[in-house]
Structures are given as C-alpha cells and as structure tokens.
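A.B. asks: Predicted model and sequence follow; I will ask about them next.
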Amino acid sequence: MKANQVSEHVWSLKIWMLIPVHVWVVADEDGVTLVDAGIQSMAKGILRFIEELQAGPLKRIVLTHGHSDHVGAVEQILKVNPVPVYAHQIEIPYMEGRLAYPRRKKAVSSIAEGITQPLHADESGNIQPIGGLTPFFTPGHSPGHVVYFHEKDQVMLAGDLFTSKNGNLKRPMSIFTADMDEAVRSSSIVQRLKPKRLEVCHGNPVFQPAEQIDSYIQNYVTTPSR
C-alpha cells in the first residue's frame, strides 16, 4: 500500500485491485479521521500507517457510501480500534442489506447491521462538520453518497462522485452507478466549493477541478451514458 501526503492535514493510502483504490487519513486537533475503508486487505496497512503517523488516535471512520470497495476493512479495523462509523442516513439501509441498491437485483449486505450511524444533521437537514471535514450530500452514484471537504486545506475527498484520468474529471463507473443523471447534477458541488484539489477513489488527483465542471456537464449532455 502506497501512502502520499495530499495536504497539510490529509494523506491518501492507495492499493491496486485492477484499478486504484484510495482511502484518506485526516489528522486534526482531536485525532485522526479515516475517510472510507477500502477493501479488507487494507486493514492492517491502514492501522499501521495511523500508528506511524503519530497524529493522535483513530477517532472515527466516515464513509462516502457503502459499496464493498469502500467499507471492506471497517470490521477488521473495529476489532483493533472500536470507533464510531458514519454514513448518510439514506445510505445505511442499502449497505446493511435491508434495501437493494438501484439497478441491483437483490439486497446484499456490505457491512453488518448496527455498525454504522447517521452523520449528524441540523433541523434543516444540513450535515454537520465532523473531524475537520464538512460532508455534502451528492447522490447519484449511490442513493446516499456524500463528499467530504477539508476547508482549511481546500481539499475535496470525492469518493466515487467522479473517476479521473490524466488530471481530468471523468464520470463514475456506469456499471456501479445508480443514477448517472443525478451523479452529474451532484457534480455542481465542485463549482460551489471550488477546492484546490479533488481526490477520487479510482483515479489520480484533479487540481482546480471547478475549471472543468462546465465542460464535464456539457459533455454528458451531448454524449449521455446510461
């Protein structure tokens, strides 16, 4: 597993599984937040990296969504560090196997019931900051997909809202995306927040991604993919 420092407070950990799979470690005043948990074989490497980083204990795991390549190491990590795990409340019944993900024939559990709790939201439904990160609801790839924005470092951890190639934003993988139209609409969060750097699970970083959003959306309108 390869570690790379993304910014002052953020590191990416990458493993190859035919395609790259990234998770992110965020160090802030109260300790460490793990964003996504990759595949099961990453568990030992994630725990070792956090220990060697010496930035404080693992305090929580936050998930962009519940697909198996984003939650695979959760249960192994919890055996060593029993910390809270958070996801959007809409996503939890899908990842626990109580509902079938859209375009899937049947419900399949990617994480045991009772492990994950909803991200905290105010009375208006706005998700509250957590561990130095602000979550934003970006459905489409999955019903409860979220991205996490580190405002201090101006880094967006975008999960599967996009893929990327050669520094360019690309659509999420269509075979695993519930609603591509919705996913493309959700991409407007990049224009709103204008991060300096955007990280995706499957691909390389994209710098100044807001400069690409208009053409990204327009390209989808002219060459839709279902």
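C.D. replies: That came in fine, so what should we check first? Note that the structure is predicted; figures quoted are calculated from it, not measured.
A.B. asks: all contacts plus neighbour counts: C-alpha atoms, from now on.
C.D. replies: Will do.
A.B. asks: The spatially closest residue to Pro205 that is not a sequence neighbour: neighbouring residues, count only.
C.D. replies: Spatially, and ignoring its direct neighbours in sequence, Pro205 is nearest to Glu199 (4.8 Å; CA to CA, 6 or more residues apart in numbering). Using other CA atoms under 10 Å as the criterion, Glu199 is surrounded by 28 other residues.
A.B. asks: For this structure, which segments count as helices?
C.D. replies: With helices called from DSSP state H, the chain shows them at 43-53, 68-71, 74-80, 92-95, 180-186, 188-193, 213-222.
A.B. asks: From these, pick the one with the highest average neighbour count.
C.D. replies: Most buried of the helices of the chain by mean neighbour count (mean count of other CA atoms under 10 Å) is helix 92-95; its value is a mean of 23.
A.B. asks: Show me what that helix packs onto, helices and strands only.
C.D. replies: Contacts defined by 3 or more CA pairs under 8 Å, 6 or more residues apart in numbering; DSSP states H and E place helix 92-95 against strand 116-118.
A.B. asks: Included below, for side-by-side comparison, is a second structure:
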Amino acid sequence: MDKEMNYGDDYKFIPATSIQSGVSIEVLPDLYVHTIQIANIVFYSCPGSDDFVLIDAGLPNSAEEIITVAEQRFEGKAKAIILTHGHFDHVGAVIELAKHWQVPVYAHALELPYLTGQKNYPKADASVDSGLVAKMSPIFPNESINLGEAIHELPSDGTVPFLEGFRWIHTPGHTPGHVSLYRESDGALIAGDAFVTVKQESLYKVFTQEKEISGPPKYFTTDWNAAFESVKKLAALTPSLALTGHGVPMSGEELNKNLKKLVDNFDQIALPNNKDFK
C-alpha cells in the first residue's frame, strides 16, 4: 500500500484556523461533517454496518485528529477515501490515513496526474482578491503528491464506491478533475470546492465562518468558464442540502435561493477582479 507514496517537497502545516475548527456536525444520520482548521471533511456511514467512508482528507498534519474523530464516531472499519480533488487542504492527511486504514483512494481520471506525482497544480494567484487569505495563498503547497498503488479512478458509470445511492458529477473549473457527489433520493450534495459557503479569500470571514455563498476559492481556480458551468449544473439539481469544502452546511430554501443568486451574479460574486470570461 505505501509503495512510492509521498507528498510534495512543499508540504507543510499552514497556520490558519477558524472558530469551526475541531467542530463536528451530524447533518444527516449518515453524513457527518468535521472541520479541520479551515477545511471540511465528511464521514459517510455505510448502511447496515458501522463501517464508514471518508470524503476528502483535511490539511497537512491532521491525520491524528481525523483518526481520533473516526474512532469516536464509528466502531467499524474505513472502506475507502473519496477525493473531490487533490489540493493540499483536501489531501493533507491522505497518505497517513490510507496507510493506517489500508484502504483505496478514489478520484476522477483527470485528477490522477496531480495524485501520482506527474503534474503540479499552478501556484496560487494572490492577485485575485484583496483578502488576507488570498494574499497569503502563494505559501500554500501546490506540488503533486504520489499515492502510488493506493489511488484508483472513480468508476466511469458515475457510481461512487461504498457510497450507496450517490453518484459523482464532474464539476471542473477549480481543478480539471474536480467532482461533486449527489444523492438523488434526498437531494444531499457534497460539493467540494465547486462552490463554498464562506468567502474563502477573506481571513476575517474564514475565521468567523460567516455564512455567504461564494464560488470556488479564487486563488486556486484556473478555468472560470468551466467553474461557472459547474455551478449551473449543481444549481439545476435543486439540492436539499450542500456540504462544501469550506464554510458551514447550507440547506433548503436558503441554499437554493443562494445558488440562484450565485448563478445570476457569478461575475460579481465569484469572478476575480483581474479575470474575465473568455
């Protein structure tokens, strides 16, 4: 399992946090969100057992906390780790967790180059916003990691291993292989960073976790046309609940009203000042 697994040379602890850090929320009986500093992970409870699946893997140096939360919540075993994408704040503990639990990791085919040591993400762009998180983003790790034999491509038929009833939806823009996970039976959406519910570029708003619909984090988003199409695709689902990579859960009328607002005003809300649609 651990053959050739390694992080990029720039992997390091990032000194950023929020008032939600360390807080867990049971949003549905089988969906449990936990915040690691400024990013969220999601635990899915497998039906008919006390086993679980982890969606996304926190920031660097968070493995011990994630394992502790899992042991407190579940008596069963981890079955897999699903990645919405491969940015450092979503894969920060993935190697330690894959080794500890001896589980496979799944991601979209277009994300695999960044998870097998073949290709680095572009460096963060500090010019996209005046917020302090955006200004500090050039120190964020962007080098690829190598998950070796642990990484697997998500099934091409749209199913998600071990996530009964969920399908993955390709939602590129923030990264080429970004996916969101959707369950039609109850409208539950795990959106990753396709959109978020906090203005991620602002240090004050990140710390206070002030609820606010926003597009994908600007400093790492590379294709704004694709990002807009992804938001429209998710809004069209009229989800009942959204769990995002950053910010607090949003549901019901509040969620769909804000998603419509984001679609209708994407250029004002999401688009960086120094960017434009092509």
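C.D. replies: Yep, that arrived. Remember, it's a predicted structure, so these values are computed and weren't measured experimentally.
A.B. asks: What are the neighbouring residues in contact with the residue nearest to Pro205 of the first structure?
C.D. replies: Shown here is Glu199 of the first structure, whose contacts under the criterion CA atoms under 8 Å, 6 or more residues apart in numbering are Val155, Met156, Leu157, Ala158, Gly159, Pro205, Val206.
A.B. asks: What about those, which are in strands?
C.D. replies: Cross-referencing the contacts of Glu199 of the first structure against strands under DSSP state E gives Val155, Met156, Leu157, Val206.
A.B. asks: And those, which is closest to Ile15 of the first structure?
C.D. replies: Leu157 (16.6 Å; CA to CA).
A.B. asks: Now check the second structure for the residue matching the closest one.
C.D. replies: In the second structure, Leu157 of the first structure lines up with Ile190, judged by TM-score structural alignment.
A.B. asks: One more: Ser12 of the first structure?
C.D. replies: Ser12 of the first structure maps onto Val33 of the second structure when the alignment is built from TM-score structural alignment.
A.B. asks: who's in contact with the match of Leu157 of the first structure?
C.D. replies: Ser180, Leu181, Tyr182, Ala242, Leu243, Thr244.
A.B. asks: how deep is the fourth one tucked in, by neighbour count?
C.D. replies: A count of neighbours around Ala242 of the second structure, defined by other CA under 10 Å, yields 26.
A.B. asks: How about Glu75 of the second structure?
C.D. replies: For Glu75 of the second structure, the neighbour count with other CA under 10 Å is 12.
A.B. asks: Isn't it up against Asp51?
C.D. replies: Yes: taking contact to mean CA atoms under 8 Å, the distance of 7.2 Å between Glu75 of the second structure and Asp51 places them in contact.
A.B. asks: ok, of the ones in strands among the contacts of Glu199 of the first structure, which come out buried?
C.D. replies: By the neighbour-count criterion of 16 or more other CA atoms under 10 Å, those include these buried positions: Val155, Met156, Leu157, Val206.
A.B. asks: nearest to Val35 of the first structure, of the contacts of Glu199 of the first structure?
C.D. replies: Distances from Val35 of the first structure to the contacts of Glu199 of the first structure, taken as CA to CA, are shortest for Leu157 (8.0 Å).
A.B. asks: Could you check how far the closest one is from Leu53 of the first structure?
C.D. replies: Look at Leu157 of the first structure and Leu53 of the first structure: by CA to CA, to the nearest Å, they are 20 Å apart.
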